[in-house]
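[1] Coordinates only, no sequence provided:
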């Protein structure tokens, strides 16, 4: 195996490995907290948050998929699980028969309210409190640029 011109340099490799380790460990802590406090997976939580922030607490499934950055098939699976639990309901779209709305139910809003305080605590403990305000600003800017680059193709999450 060759270390060609595209090999990562020591600082690049260190940054990449630190990013991977931190993101995996933070995700693990978030997942544990969400299961414990709300009986939710991280993807399910993101769907509920996306719906809670939407006007009328509902979005077209295609718009929700883009918002939570998953494929339509993965979103369909998550919404099916949430619907079975009574946390989300799907309804047909009046003005477009091809579209389906996903809507947050009262039970979904209650479950989200139960999980959110612990989620905020875990985010603070695992990331926010570890970094200085300056580091948080740099991290937000840097990861924002990464997100913009990866989100650029309109069909990334069709």
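    Everything's here; your move. Keep in mind that this is a model prediction, so the values were computed, not measured. Numbers count the residues shown, from 1 in each chain.
[2] going forward, measure contacts and count neighbours with C-alpha atoms only.
    Noted.
[3] Can you report how many residues lie near residue 67?
    Using other Cα atoms under 10 Å, residue 67 has 15 other residues around it.
[4] May I ask which helix or strand encompasses it?
    Using DSSP states H and E, residue 67 sits within helix 61-68.
[5] what does that helix contact?
    Helix 61-68 has contacts (Cα atoms under 8 Å, 6 or more residues apart in numbering) with 46-47, 50-51, 71-72, 75, 99-102, 157-158.
[6] May I see the residues you listed organised as JSON lines, with neighbour count, secondary structure and distance to residue 34 added?
    Formatted as JSON lines, the contacts of helix 61-68 follow (neighbours: other Cα atoms under 10 Å; DSSP: H, G, I helix; E, B strand; the rest coil; distance: Cα to Cα, whole Å):
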{"residue": "46", "neighbour count": "18", "secondary structure": "helix", "distance to residue 34": "11"}
{"residue": "47", "neighbour count": "22", "secondary structure": "helix", "distance to residue 34": "13"}
{"residue": "50", "neighbour count": "19", "secondary structure": "helix", "distance to residue 34": "16"}
{"residue": "51", "neighbour count": "25", "secondary structure": "helix", "distance to residue 34": "17"}
{"residue": "71", "neighbour count": "16", "secondary structure": "coil", "distance to residue 34": "22"}
{"residue": "72", "neighbour count": "17", "secondary structure": "helix", "distance to residue 34": "23"}
{"residue": "75", "neighbour count": "21", "secondary structure": "helix", "distance to residue 34": "18"}
{"residue": "99", "neighbour count": "14", "secondary structure": "coil", "distance to residue 34": "30"}
{"residue": "100", "neighbour count": "16", "secondary structure": "strand", "distance to residue 34": "27"}
{"residue": "101", "neighbour count": "19", "secondary structure": "strand", "distance to residue 34": "25"}
{"residue": "102", "neighbour count": "26", "secondary structure": "strand", "distance to residue 34": "21"}
{"residue": "157", "neighbour count": "16", "secondary structure": "coil", "distance to residue 34": "25"}
{"residue": "158", "neighbour count": "13", "secondary structure": "coil", "distance to residue 34": "27"}
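[7] Got another one to weigh against that:
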């Protein structure tokens, strides 16, 4: 018997798998729409600023930011360029590696992030957490962490 024939998915498991990608796409779309509508920020911009706000000195190598945002370096570079044009993020050459650049969240960027946070949190609550009534969030978080660590 081949490995892929060994264990068949149950109907519930198949339903979860079928629903996963459309659900994630829908969440990203509504998070983006909510932020764009009231804050003129994309979800990608918000997430990049969020990670920068949590970094020491609000500074991070662009390649590290791309990894955290789960985007290509070029996509994060475009996001940082848009934020830089608005004075929300600065870009500086890394002192550790002259070939790489850092993104730095400015004071204006931090203020903008703090202004957008309630909108994002309300969107996350409405579109995600309110749909998880009865689900053990602690177990769900652990499961998501295991999935992310063991691709």
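    Nice, I can see it. Everything numeric in this text was worked out from a predicted model, so none of it was measured.
[8] related to what we said a few turns ago, give the aligned range of the helix holding residue 67 of the first structure in the second structure.
    Taking TM-score structural alignment as the measure, the second structure aligns residues 62-69 with helix 61-68 of the first structure.
[9] And the biggest helix by length in the second structure against the first structure, how far off on average?
    The longest helix of the second structure (DSSP state H) is helix 11-39. On superposition with the first structure, the mean distance recorded for helix 11-39 of the second structure (mean Cα distance after the TM-score superposition for the first structure) is 1.7 Å.
[10] Which neighbouring elements make contact with that helix?
    Contacts defined by 3 or more Cα pairs under 8 Å, 6 or more residues apart in numbering; DSSP states H and E place helix 11-39 of the second structure against helix 43-54, helix 107-127.
[11] Please identify the most buried of these.
    For these, the largest average neighbour count (mean count of other Cα atoms under 10 Å) is found in helix 43-54, namely a mean of 20.
[12] show me what contacts residue 79 of the first structure?
    Residue 79 of the first structure neighbours (Cα under 8 Å, 6+ apart): 44, 47, 88, 102.
[13] list the contacts for the second one?
    The neighbourhood of residue 47 of the first structure, defined by Cα under 8 Å, 6+ apart, consists of 64, 68, 78, 79.
[14] Looking at the helices and strands packed on helix 11-39 of the second structure, which is nearest to residue 142 of the second structure?
    Nearest of these to residue 142 of the second structure, taken as Cα to Cα: helix 107-127 at 18.7 Å.
[15] distance of residue 131 of the second structure from residue 37 of the second structure?
    Going from residue 131 of the second structure to residue 37 of the second structure by Cα to Cα, to the nearest Å gives 22 Å.
[16] now swap in residue 5 of the second structure and tell me
    48 Å.
[17] who's more crowded, the two?
    The neighbour count for residue 5 of the second structure versus residue 37, taken as other Cα under 10 Å, is higher for residue 37 (10 against 7).
[18] Would you check how far apart that one and residue 31 of the second structure are?
    10 Å.
[19] same question, residue 85 of the second structure
    Counting by Cα to Cα, the separation of residue 85 of the second structure from residue 31 of the second structure is 23 Å.
[20] Check the burial of the nearest residue to residue 52 of the first structure once chain neighbours are set aside by counting its neighbours.
    In this structure, residue 52 of the first structure finds its nearest non-sequential neighbour in residue 104, 6.7 Å apart by Cα to Cα, 6 or more residues apart in numbering. As a burial measure, residue 104 of the first structure scores 29 neighbours (other Cα under 10 Å).
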